[in-house]
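Peer 1: below is the sequence, then the predicted model.
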Amino acid sequence: MPGAIYAEGLLKTFGDVKALDGVDLDVPEGTVLGLLGPNGAGKTTAVRVLTTLLQPDSGKAVVAGVDVLKHPNEVRRSIGLSGQFAAVDEYLTGRENLQMVARLYQLSAKDAKRRAGELLERFHLGDAADRMAKTYSGGMRRRLDLAAALVVSPPVMFMDEPTTGLDPRNRQELWEVIQELVAGGTTLLLTTQYLEEADRLAHDICVIDHGRVIARGTSDQLKAQTGGERIELVVHEREHLATADEVLRGFGKGEGKIEQHTRKLTVPVAGGAKLLAEVIRELDARGVEIDDIGLRRPTLDDVFISLTGHAAEVVEDEPVAKEVTK
């Protein structure tokens, strides 16, 4: 059975640009899929299709067991969406924003008031509930926007780069809210450019670039694709580079790398901390003084660079969608 979010062969073009080029996704119920890639990769277009805001040129999409193309209104009743920019009315208070959304979902005035109060407390906005939203900080607006997306406790959530522009403290707070949602059974598709965010929150990750899914798996599985551990060291004197390289090649499991200008050497290894201790002893015995040494493991940044040839964050914008589902 397909998961709570399922897509097969999604294709969408904007002129000569293929925003989606045969995207397949499958997100099991109660899990988080991290859709990872740079701006312009197709992440936002995928979210727009799955949330009924955009018609694909071809392909299939099912959300919460409902065909997105055949029954868009039913899909909308089962999802929440938090976009890249906080969609709040600046001239309403936080409480009024949430009550308005609740009324749009046809909650009674009494239930709308109750639900707004619950969400304001849950998202730590109680003290600012009766202030106009234009006085809120960026982090507060993001929390209010997320609260609005949860007015009816949807079983499926879409978050499109929810922490973009937030400072580290607000990002951490939002991560904690997201983890609480998933612990409560919510299924989440999360798009992000932040590799640490995907590593922290996602059960599975799809790396997307130029409209295509180029890799998928858990964080550990993707990291394993780039190789295992490596030893990195910085010698104190440049003339010791050759000796240090000779020592490392004796312990390494592949070709090493030397950076002359930084006096840094790197070599892939297998053996963990025990091997690192042996390397240090051998360097000491050979009279090589070091400024820094460490055992490093691959990061998602390493994964992305190895897969695409560039870092995860670029400035290219994704095509703006103009077509909306009727």
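Peer 2: Cool, got the structure.
Peer 1: contacts, neighbours, all on C-alpha from now
Peer 2: Noted.
Peer 1: from memory Leu300 sits against Gly217, does it?
Peer 2: No. At 11.7 Å, Leu300 does not count as touching Gly217 under the criterion of Cα atoms under 8 Å.
Peer 1: for stretch 265-272, how far is the first residue from the last?
Peer 2: End-to-end distance for stretch 265-272: 17 Å, by Cα to Cα, to the nearest Å.
Peer 1: I misspoke; the intended subject was stretch 206-221.
Peer 2: 11 Å.
Peer 1: ok, now how distant is His25 from Thr308?
Peer 2: Quick fix: residue 25 reads Leu, not His. The value you get for Leu25 to Thr308, if Cα to Cα is used, is 20 Å.
Peer 1: A further structure is provided below for comparison with the first:
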Amino acid sequence: MRRFTRTLAAVALAATMVAGTAGWASGNTQRAVTGPPPGSASWSADGVLGRELPDPARATPEQVQRFFRGLGAAEQQVLLERHPSVVGNLDGAPLELRYRANARALRASHDPRWARLAASGRQILAFDPRGRGQAAEVFGDLRSARHVSVVVPGSDIDAGTFDRRDHVYGTPAGMAKSLHAETGPGHAVIAWAGYTTPVGVGLDAATGTLAGAGAERLTRFTAGLAADGLPAPVVFCHSYGSVVCGLAASGLGATDLVVLGSPGMRADDVDGLRTTARVWAAKDDTDWIDGVPHVEVAGLGHGADPADEDFGARRVPAEDAKGHTGYFVPGTDSLRAFAAIAEGASR
């Protein structure tokens, strides 16, 4: 009976998505930004140091880290000044150099969409202006942190909405700031909007295409953190971001994986994620995501509900979270639980 019910739900989802989006989904369809950082061709052709620079498309974060470790401060500065967009987005490059490179790239862009990101004092760990724009920002002292968390957002997020003022706790910056304020000293949080997210409710949101591209970028990003000697992260994944995390789970090197308001992780259960991380799930009863059929058929839908007992994730209390973007609201049980997980209290 359960299998029959899931099949009916899958057919209904497929019919709804095909019929309900056929007239307009193509207008919202996004093309994932992939590949090496902007300016990589000029970087690769530059012989200013008299040696070959690491290929942004092929070099691993570990190889990038070793290359920069062999440079002096003056040589690093030369590369920053000549290629800020590459240095700022090159996983494995030193944190402090990336901050300075992205600040330089943002100041030079003169694009009003990124004006707030260019404000003095912000620690921008990644900035890619292509498409709708992608960004990552650090809250706290990442270099000295004993605990590191990464927040992965869901749909309708880009560099322009990264820290929008409405629905604050559904934005990567808002979620990361709130978690950082709730945790104690020695903790840093990264708001990572480093992939092309779906826009609105359409085929992009119902399929895993953008999530697959995002998963590749997220695993490379966390590999860059590891290459720079930072602690293994706790990764928090909101909404469609949990689809990204589900596909990336086996390669994240995370201690804990926390999903909230999830439409599914493209796995039947925790074992299907192929990760050694502890897996946690939060879902408030008032979250509209609860009405989404947790099925996958013909590439539509994202599978089992991580908050369902049969999935096998540890449940995070979220009774007072209120809606789809209430999980990081100060004073909620969910935020307190997130902070405890981030600080390792559950281990």
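Peer 2: Received the coordinates, thanks. Note that this is a predicted model, so its numbers are computed, not measured.
Peer 1: need the TM-score between these chains.
Peer 2: After superposition, the two chains reach a TM-score (TM-score structural alignment, normalised by the length of the first structure) of 0.28; 149 aligned residues with a Cα RMSD of 6.5 Å.
Peer 1: about what we covered before: more neighbours, Leu300 and Gly217 of the first structure?
Peer 2: Leu300 (20 against 15; other Cα atoms under 10 Å).
Peer 1: list the single closest residue to the more buried one in space, sequence neighbours excluded.
Peer 2: Nearest in space to Leu300 of the first structure, with sequence neighbours left out and distances taken as Cα to Cα, 6 or more residues apart in numbering, is Leu195 at 5.8 Å.
Peer 1: after the host helix or strand of Ile124 of the second structure, next one along is what?
Peer 2: Secondary structure assignment for Ile124 of the second structure, by DSSP states H and E: strand 123-128. Next along the chain after strand 123-128 of the second structure, taking DSSP H and E as the criterion, comes strand 134-139.
Peer 1: for that following strand, buried residues please.
Peer 2: Using 16 or more other Cα atoms under 10 Å as the test for burial, strand 134-139 of the second structure gives 134-139.
Peer 1: in CSV: those, plus distance to Ala211 of the second structure.
Peer 2: Formatted as CSV, those follow (distance: Cα to Cα, whole Å):
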residue, distance to Ala211 of the second structure
Gln134, 14
Ala135, 16
Ala136, 17
Glu137, 20
Val138, 23
Phe139, 25
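Peer 1: which SSE is immediately downstream of the one helix or strand Thr191 of the first structure maps to?
Peer 2: Element membership for Thr191 of the first structure (DSSP H and E) is strand 187-192. Toward the C-terminus, strand 187-192 of the first structure is succeeded by helix 195-201 as the next helix or strand (DSSP H and E).
Peer 1: which element follows that next one toward the C-terminus?
Peer 2: Proceeding N to C from helix 195-201 of the first structure, the next assigned helix or strand is strand 204-209, under DSSP H and E.
Peer 1: mind giving me the packing neighbours of that following strand?
Peer 2: Helices and strands touching strand 204-209 of the first structure, by 3 or more Cα pairs under 8 Å, 6 or more residues apart in numbering; DSSP states H and E, are strand 32-36, strand 212-217.
Peer 1: re earlier: angle of the strand holding Thr191 of the first structure against strand 204-209?
Peer 2: Angle between the axes of strand 187-192 of the first structure and strand 204-209 is 40 degrees (criterion: axes from the mean of the first three to the mean of the last three Cα atoms, to 10 degrees).
Peer 1: which strands and helices sit next to strand 187-192 of the first structure?
Peer 2: strand 32-36, strand 156-160.
Peer 1: wouldn't the residue nearest to Leu300 of the first structure be in contact with Asp301 here?
Peer 2: Yes. With contacts counted by Cα under 8 Å, Leu195 of the first structure reaches Asp301, the gap being 6.3 Å.
Peer 1: what about the two, which has more around it?
Peer 2: More neighbours surround Leu195 than the other of Leu195 of the first structure and Asp301, with 20 against 16 (other Cα under 10 Å).
Peer 1: longest helix in the first structure, by residue count?
Peer 2: Looking across the first structure with DSSP state H, the single longest helix is helix 168-183.
Peer 1: that helix vs strand 187-192, what angle?
Peer 2: Per the same axes, to 10 degrees, the angle that helix 168-183 of the first structure makes with strand 187-192 is 150 degrees.
Peer 1: which of the residues in helix 168-183 of the first structure are buried?
Peer 2: For helix 168-183 of the first structure, a neighbour-count test (16+ other Cα under 10 Å) marks 170-171, 174-175, 177-178, 181-182 as buried.
Peer 1: dump these to CSV, plus distance to Leu241 of the first structure.
Peer 2: Output for those, formatted as CSV (distance: Cα to Cα, whole Å):
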residue, distance to Leu241 of the first structure
Asn170, 44
Arg171, 41
Leu174, 45
Trp175, 43
Val177, 48
Ile178, 47
Leu181, 51
Val182, 49
